[in-house]
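[1] Show me the folded form of this:
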Amino acid sequence: MYLGMYSFRGDPAELLAGHDRMLALLPEGQLELHVCVQTDEGIAVLDTCPSREVFDRFSSSSQFRELVAAAGLPGPEIRHLGDVRSYVLPPGADTG
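    The predicted model follows:
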């Protein structure tokens, strides 16, 4: 599993609403590990893909650009974080 980050700059309240709209556009069960964090500059979205190649292909695709635009979000800064080696969820957490 590969972790990448999308940084959206702007008013956090507007960006969080756009993030909610974006999630509503995605098919249920598509996301494995997805975290949205409010930052001083806006929001940061940490998202996993099966591999770096899949992340690169998706994050540079017209499908992704159209999804972001449809949600009313600005184009993000995209950052590669690396391969996920482990993660911990609380007992009973819904893992899909």
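
[2] From now on I want contacts and neighbour counts done on CA atoms only, so please keep to that.
    Fine.

[3] What ranges does the protein have for its strands?
    Listed in chain order, the strands of the chain (DSSP state E) span residues 2-9, 34-38, 42-49, 77-83.

[4] quick one: which of these is nearest F58?
    The closest of those to F58 is strand 42-49. By Cα to Cα, the value is 8.8 Å.

[5] Please generate a structure for the following sequence too, so the two can be compared:
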Amino acid sequence: NLPPDADKLFLYEKFSPFGAILSVKVLTDPQSGQCRGVGFVNFAEHASAVRSIQALHGTKVGDKSMHVSLQTPRIRASALHTAPM
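    The predicted structure is shown next:
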């Protein structure tokens, strides 16, 4: 639920008080360049991510509440198949 004008700096400023950040990514619409409402922050330490969730989840940004959570790793379909023995 990020605003359309959100960028990497926006996320960095929101999340940096909780710990060292390794990377920030904002998903943008390829045609308009505007934020699609989704971003990712990669912290150096798990505890920093947990603190950011506790502090920011549900907070208002404009007229919307932010949804902040840990990213669940996706399992690729090819990873589900084992090689024959």
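
[6] Superposed, what's their TM-score?
    These two chains, once laid on top of each other, score a TM-score of 0.46 by TM-score structural alignment, normalised by the length of structure 2; 61 aligned residues with a Cα RMSD of 3.7 Å.

[7] Distance check, L3 of structure 1 against A17 of structure 1.
    23 Å (Cα to Cα, to the nearest Å).

[8] wait, D47 of structure 1
    18 Å.

[9] Looking at these two, which is more packed in?
    Set side by side, D47 of structure 1 and A17 show more neighbours around D47, with 19 against 13, by other Cα atoms under 10 Å.

[10] Give me the spatial nearest neighbour of that one, chain neighbours excluded.
    Leaving aside its chain neighbours, D47 of structure 1 sits nearest to H34 (4.5 Å; criterion: Cα to Cα, 6 or more residues apart in numbering).

[11] Could you report the neighbour count for that neighbour?
    Considering only other Cα under 10 Å, H34 of structure 1 is surrounded by 13 other residues.

[12] E13 of structure 2 - that's part of a strand, no?
    No - assigned with DSSP: H, G, I helix; E, B strand; the rest coil, E13 of structure 2 falls outside any strand and is helix.
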